[in-house]
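1. Take this sequence and fold it.
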Amino acid sequence: MKRHPLIWLSGAQPALLERTPGDRPKYQGIGGAVLTTATLAGVSMFFALQMALRAPWYAALPISLVWFLAILNLDRWLVVSIQRGNRAWLVALPRLLMALLFGFIISTPLVLRIFQPEIETEINKIRQEQTERFQGDLTGGEVGKKIDALEKQETALLQTIASGGTVLNPENDPQIVALRERLKPLEEKRDENADAATCELTGDKCQNGSRKSGAGPRYENFRNKQREAEREIREIDRQIQDRRDEIATASKTSREQTLREANEALPGVQTQLKNLRTIQSDAQKDFEQANEENTGLLVRLDALNRASTGDFTLGLWRILLFLLFTVIECLPIFVKVLQLYGPPSTYEQLAEEDAKRSVTSGKIRAETHEQSLELEQTAQLGQSRALVEAREEAARRLGTMTVEAELRVAAAILAAWEEREIARIPQNLDEYVTSTNDPIVEPASAGFDEPAVTPPLFGPNAPGVMPYYAPAFDEEARRRAETEGSQR
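-> Alright, predicted model coming up:
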């Protein structure tokens, strides 16, 4: 019987399809759908590995083949496991959901590949935006602020050195610059409190006041804050003026000292500036490299979303292609589920009857096997009983033979003893005559309730008694022989 690969993928039984040739194309179509979904899954994995990991084709190809085989077997199992029954939809529902999940996952790389030109354009825009954002963070960050301050200090020192020790503009002095920075918030605080005091006193310049004119507690509070701010401003102005005077005096009295100090401070400032610029440059290079290598699935999905947000045509075709690939991936399951709600085909009827016959024959084989086991166990039990009985019979016979042997040995010993004792009679006659007297009954006056007897001829203490013979044989055999003898 010739086997067809598509028939195997459909999960149908070739032997039954030979009897129903009309159903053969149907199952070939199901097998073809399984093969198609697995092929698309392998291609999708190939594109995903190249986009996400930048894997070369010779590394992505074997992984894609493994994924192809995995989806092939999974789809085949899903198709075979859905069978017709009273609650077939309960069995089919989780398998359909699983197929949809895999369809969504597999469809995404294919859609990204189709819209690759639009995605690349949008990725460039995303990179540019990220670069500008990074530049702003780099300039406005701590390192950028330090670089800006050091550049101003370097400029002032260079001007001092170029003028021969005379500071051309006192406003570029770092101390004066710092004092000017402190003035700004104080001036804003002074003006705010002055407006608030005016609002409380006259009702003008009101924003959040009580809008009641008159010199009340709120007016005095704002005036006190205004005076405090003005006092701090005057103090800073005095410090600025003092610094100006110091610079002017130093410029007039010690141009050489100023020049020497500037020359000494300039290398340190330039070294710090160089280190900070190096740090900034390295951070810029690392960002640019990471930004250039950011070509994975996430940034591509983001780019596709941004590109399709403002473009109706692109968004529509994106959805349609995604649904198309998803439906193709779920096609074997859809076909199998739809097949359940139609009338059963000839192949399905034959398959159901074959399954029933298989169940019946399986039960018969199980019962036959159980009966054979019982017969075998019975035979083994009978054999064991026969073996026990045979061993008991052998033990009885062995006991009888042992007792007979003991009797023969005892008889031989007794005959030899008799012959020896007869030979000794002439030499020991008096001893034997004394030992072999009949028992003598003593009179009752002797004080005994029962008559006393002399030791018998044969006894353990009699002279010339025959030695006691104790044969060494199995006690159990002796017991069995005695029991058998008593029964006989």
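2. hey, let's count contacts and neighbours off CA atoms from now on
-> Will do.
3. Tell me how far the helix or strand Met401 falls within lies from the chain's centre.
-> Taking DSSP states H and E as the definition, Met401 sits inside helix 346-424. In terms of Cα atoms, centre = their mean, to the nearest Å, the centre of helix 346-424 is set 57 Å apart from its chain centre.
4. can you check stretch 243-250 too?
-> 73 Å.
5. For the comparison step, fold the sequence that follows:
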Amino acid sequence: MTDAPTTGQTTAGRFDFARRLRALTGVDETLLARVGYERNRYTALGGVVLGTSVVAAFSMWNFASEALGGASFLALIPTVIWMLFILNLDRWLVTPQPNARRRVGPLLLRLMIALVLGAVVAEPLVLRIFATAVEERVTDDRNRDLDQLRGNLLRCNPVPSQTDTTARVGCGRYVLSFGATPGGQSDELSQLRSESAALQKRVDQDNSSLEAIDTEVRNECRQLVRIASTGLYERTSECLRMRAKAQDYRTTHRTQENERRLATMNGRIARLEGKVTDARGTFLKARAAGIQQRLAEERAKQKEIGVLERMRALDELASGNTVLLAGVWLVRALFVLLDALPVLVKFLSGESAYDRMLTSESNSAVKIHGERLRLAERKAMADIEIAQDAIEQKVRRSRAESEAGHREHTAAMNIRVRQAVRALEDELRRTSAV
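-> I've put the predicted structure just below:
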């Protein structure tokens, strides 16, 4: 059954479409008309070539859209170029070649090219099919990276409670710069607290000792003795001595001065604690702002999910899931097979009558061309021989004319010499006669 038109414009239009499909296979319509029953075969093969190019165009559209960060009119440019390229390449791969069964090398080369192109076309489609899982994995990886960055920034920029001159390991690119830190005031506060604690300990010890002495003084001074001479009651000499001892203890240990110093130091500590608290709050705000800025910069670098990032995420997902790995490779194999389908359909369907006719036409054309070349060569050689004979004849004529002229010249010279001799003889005779 052929695609020849039967009735009306509709049939003619369908025939034209079928002819355009067959044009994608590279067949010669004039030669194919001799075996019209094979038109359907090449029409179907042209449909396969067109379908492969459409799949390739869809793959490039997905790839370009992902590379541009979304669907865009600019994605049509590489899509159309890639579709035309695949269309023409598949057309070249399936175009019938004379003596094709005798050349295994070109067949293998074409099949290898089809498989490689199939792998290239398949990858964007595989990423499209598993886009949901891939995007979730990439999002999780990015969030994990941001959390790790936040943790490193917090670890490498702690709230300084004292001046820290030691460098933390692995914090080279995570250290933030600040205008001021509460480290210096913290050092002063720590020093004051240490001195205050030591002074408080001394004051507590002095007060404890003084309290014991005062207790003894009170106990002793409760006792009064009567003076016999006056009849009055007075403190005992031991009471007076212990009072002097207590006064001497206060003087030598500077208890009042130490208490004033301790009160002053506590006041300074209270003021420094307020300043350190304010400075720590300012530092925490500055650190939080610096961390947010670094995180914002990192998010800005991430932008849209790229193709390489999708491929890496898909590989990581598949490496830990046998079912997903098998599914990914099955989808890849499917699209590779689809892209190699025109070549497989062409060369696995065997040699057709059109192919044999094409081989015969080609061999005949080669022979005719060879004979024409030989005929042209013989004509050219004959023309050359004729030209050579003409030139040789012309040379011979020129030589004969030259020899004849030379002989005529010689004869004329001889005649002139003889005439001159005779004239001389006649002159000699006349002279001798006189």
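6. hmm, back to that, tell me which strands and helices the helix holding Met401 of the first structure is in contact with?
-> The contact analysis (3 or more Cα pairs under 8 Å, 6 or more residues apart in numbering; DSSP states H and E) places helix 346-424 of the first structure against helix 14-19, helix 475-487.
7. what span of the second structure lines up against the shortest one?
-> The alignment of helix 14-19 of the first structure onto the second structure (TM-score structural alignment) covers residues 29-34.
8. What residues of that stretch count as buried?
-> Leu32 (16 or more other Cα atoms under 10 Å).
9. Need the residues that contact that stretch.
-> 38-39, 354, 357-358 (Cα atoms under 8 Å, 6 or more residues apart in numbering).
10. rewinding a little: among the helices and strands packed on helix 346-424 of the first structure, which is nearest Gln280 of the first structure?
-> helix 14-19 (71.7 Å; Cα to Cα).
11. which SS state does Glu351 of the second structure fall under?
-> coil (DSSP: H, G, I helix; E, B strand; the rest coil).
12. Name all residues that make contact with it.
-> So Glu351 of the second structure contacts Arg101 (Cα under 8 Å, 6+ apart).
13. For it, give its distance to Val49 of the second structure.
-> Separation of Glu351 of the second structure from Val49 of the second structure (Cα to Cα, to the nearest Å): 19 Å.
14. cool, Gly290 of the second structure as well?
-> For Gly290 of the second structure, the distance to Val49 of the second structure equals 58 Å [Cα to Cα].
15. Which one's more surrounded, those two?
-> Val49 (29 against 17; other Cα atoms under 10 Å).
16. In contact with the more buried one, which residues are there?
-> Contacts of Val49 of the second structure (Cα under 8 Å, 6+ apart): 24-25, 87, 90-91, 342.
17. list the ones among those that the first structure also has?
-> Contacts conserved in the first structure for these, counting by both residues aligned by TM-score structural alignment, their matches' Cα atoms under 8 Å: 24-25, 87, 90-91, 342.
18. Inside helices: which ones of the residues you listed?
-> Secondary structure assignment by DSSP state H places 87, 90-91, 342 of these in helices.
19. Of those, which is the nearest to Lys301 of the second structure?
-> Leu87 (37.6 Å).
20. which residue lines up with Ser345 of the first structure in the second structure?
-> Match for Ser345 of the first structure (TM-score structural alignment): Ser352.
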